[in-house]
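In: below are the sequence and a predicted model for it; my questions follow.
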Amino acid sequence: MSRYTGPRNRISRRLGFNVFENKKGDKALQDRPYPPGENGRKRMRETDYGLQLKEKQKVRYMYGLVEKQFRNYYKQASRQPGITGENLLVLLESRLDNIVYRAGFATTRPQARQLVNHRHFKVNGKFVDIPSFQVKVGDKIELKSTSINMISIQHSLDTGKDKVVPGWISVDENKKVITINSTPSREDVSSQIQEQLIVELYSK
């Protein structure tokens, strides 16, 4: 299964959740709070399996993963001590591309993924071009000096001035350095995500 590149608001409307966390997605759900093609009909009652599948799709689209990647994250989360669903969300939040997005250096996760792929960031002084790279507490992510004046990055920083940066990371806006202060917690991810449904889906 390839990564989705189609209309984003259509996906958000189908899932009833602003998957891409953007203002246009909020507006689309507010103006047309029903799935595409249903012309205002109320959402039909879903089966347990349908709800579980929808929850998985929410998170998969949110972080831009294909099914194989997502399943591998679930397997890794299930092997860790603690609550599997929360472990899964922590692993996804700890991806390098997500950190770049959360810190405001990109307006979307796909843009953050592209910036990482093109070697615009260093982790602890070394270039990392793997979007799925797992950051750890104490890591420092630095924007390459020659990339600071890139129009796309400047636009992201300008438009994201009011963006709330999660407490587990801090951003030095002058040096363009992100520091990982702690491990992300469940509270750092949308409360609209019901990760237990994902666990139920994969536990069958």
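Out: Structure received.
In: going forward, measure contacts between C-alpha atoms and count neighbours the same way
Out: Noted.
In: and the helices in this structure?
Out: Here the chain has its helices, by DSSP state H, at 8-15, 23-31, 48-63, 67-79, 84-93, 96-102, 109-117, 151-159, 195-202.
In: most tightly packed of those helices?
Out: Ranked by mean neighbour count, those are led by helix 96-102 with a mean of 25 (mean count of other CA atoms under 10 Å).
In: who does that helix touch, helix- and strand-wise?
Out: Judged by 3 or more CA pairs under 8 Å, 6 or more residues apart in numbering; DSSP states H and E, helix 96-102 is in contact with helix 109-117.
In: show residues contacting the helix it packs on.
Out: 63-64, 96-98, 100-101, 105-106, 121, 128-131 (CA atoms under 8 Å, 6 or more residues apart in numbering).
In: what about 7 Å?
Out: Residues from elsewhere that reach helix 109-117, judged by CA atoms under 7 Å, 6 or more residues apart in numbering: 63, 97-98, 100-101, 106, 129-131.
In: repeat for stretch 50-66
Out: Residues from elsewhere that reach stretch 50-66 (CA under 7 Å, 6+ apart): 1-3, 15, 19-20, 70, 109, 193-194, 197-198, 201.
In: this is the other structure I want to compare:
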Amino acid sequence: MAVNKVPVLKRCRSLGLEPSYLGYDKKSNRELKRANKKMSEYALQLREKQKAKFIYGVLEKPFHNYYERADRMKGMTGQNLMTMLESRLDNVVFRMGFARTRKEARQIVDHKFFLVNGKPVNVPSYLVKAGDVIEVREKSKGLQRMKDIVEVAGGRLVPDWLDVDVEKLQGTVKELPSREQIDVPVDEMLIVELYSK
């Protein structure tokens, strides 16, 4: 599996992102050197795509596949793309407060910590649907790691489209999120423009 080894804060700085969108509470004190340099239209489009890929932890080929699927769906391609990225299992686990960061969510999904509708799922890119029930497996509930995560991330604000019961360590997807409910600083229209060239 390909892994991006660039330090998170350095990558956030280069993309002009707040680390809090990734679940990190660190802050970078350094300023970006080329902050006042004018960017071309292509550079702006590419940066938006890189932002989306970095936030959701998706590599180039799967990201392109998401775009193709979003393009075939009804409605606006950009909004469809953002909804699909947001409804990935690793992202939903992060949003529910069962992981401190999206990277950690990806790892614990990979280690079979979760059940979706009663069945174990260890695919971080699994797309959840409205009505899906996501819960921590009985075996994983007693683990110290899970207790630590809930202690730190349990108080996080849960989006409206999810319903979470922290006591039972389970949550329900009430509906798929609309673009207004996704608080990610990405201009998806620039991504659509980039791919439609």
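Out: Looks like it arrived, so ask away. Source: prediction; values computed, not measured.
In: tell me how they score on TM after superposing.
Out: Overlay of the two chains. TM-score (TM-score structural alignment, normalised by the length of structure 2): 0.93; 195 aligned residues with a CA RMSD of 1.5 Å.
In: re the thing from before, which two among the contacts of stretch 50-66 of structure 1 are spaced furthest apart?
Out: 109 and 201 (25.4 Å; CA to CA).
In: which residues does the equivalent of residue 69 of structure 2 over in structure 1 contact?
Out: Matched to structure 1 by TM-score structural alignment, residue 69 of structure 2 sits across from residue 76. For residue 76 of structure 1, no residue meets the contact criterion (CA under 7 Å, 6+ apart).
In: save the helices of structure 1 as JSON lines, and put in distance to residue 144 of structure 1 too.
Out: As requested, the helices of structure 1 are arranged in JSON lines below (distance: least, CA to CA, whole Å):
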{"stretch": "helix 8-15", "distance to residue 144 of structure 1": "30"}
{"stretch": "helix 23-31", "distance to residue 144 of structure 1": "29"}
{"stretch": "helix 48-63", "distance to residue 144 of structure 1": "24"}
{"stretch": "helix 67-79", "distance to residue 144 of structure 1": "28"}
{"stretch": "helix 84-93", "distance to residue 144 of structure 1": "22"}
{"stretch": "helix 96-102", "distance to residue 144 of structure 1": "13"}
{"stretch": "helix 109-117", "distance to residue 144 of structure 1": "11"}
{"stretch": "helix 151-159", "distance to residue 144 of structure 1": "11"}
{"stretch": "helix 195-202", "distance to residue 144 of structure 1": "35"}
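In: out of these, nearest to residue 145 of structure 1?
Out: Nearest of the helices of structure 1 (CA to CA): helix 151-159, 12.0 Å.
In: quick one: closest of the helices of structure 1 to residue 179 of structure 1.
Out: helix 96-102 (9.7 Å).
In: what residues does the closest one touch?
Out: Residues contacting helix 96-102 of structure 1 (CA under 7 Å, 6+ apart): 106-109, 112-113, 116, 131-135, 165.
In: average offset between stretch 84-91 of structure 1 and structure 2?
Out: When structure 2 is overlaid, stretch 84-91 of structure 1 sits 0.4 Å from its aligned residues on average, using mean CA distance after the TM-score superposition for structure 1.
In: just the closest of the contacts of stretch 50-66 of structure 1 to residue 38 of structure 1, please.
Out: residue 15 (13.2 Å).
In: what does residue 119 of structure 2 align to in structure 1?
Out: In structure 1, residue 119 of structure 2 lands on residue 126 (TM-score structural alignment).
In: that match and residue 139 of structure 1, how far apart?
Out: Residue 126 of structure 1 sits 11 Å away from residue 139 of structure 1, going by CA to CA, to the nearest Å.
In: who has more neighbours, these two?
Out: residue 139 (16 against 11; other CA atoms under 10 Å).
In: what's the counterpart of that one in structure 2?
Out: Residue 139 of structure 1 maps onto residue 132 of structure 2 when the alignment is built from TM-score structural alignment.
In: distance of that match from residue 81 of structure 2?
Out: Distance from residue 132 of structure 2 to residue 81 of structure 2, by CA to CA: 20 Å.
In: one more: residue 182 of structure 2?
Out: Residue 182 of structure 2 is 12 Å from residue 81 of structure 2, by CA to CA.
In: what does residue 6 of structure 2 give?
Out: Counting by CA to CA, the gap from residue 6 of structure 2 to residue 81 of structure 2 is 25 Å.
In: tell me how many other residues crowd the spatially closest residue to residue 1 of structure 1 that is not a sequence neighbour.
Out: Counting by CA to CA, 6 or more residues apart in numbering, residue 66 is the residue found nearest to residue 1 of structure 1 once chain neighbours are left out, at 6.0 Å. For residue 66 of structure 1, the number of neighbouring residues by other CA under 10 Å comes to 15.
In: and the counterpart of residue 66 of structure 1 in structure 2, how far from residue 80 of structure 2?
Out: Mapped onto structure 2 by TM-score structural alignment, residue 66 of structure 1 lines up with residue 59. Between residue 59 of structure 2 and residue 80 of structure 2 the distance is 18 Å, computed by CA to CA.
In: now residue 40 of structure 2
Out: Taken as CA to CA, the span from residue 40 of structure 2 to residue 80 of structure 2 is 26 Å.
In: find the residue at the geometric middle of structure 1.
Out: residue 63 (3.7 Å; CA atoms, centre = their mean).
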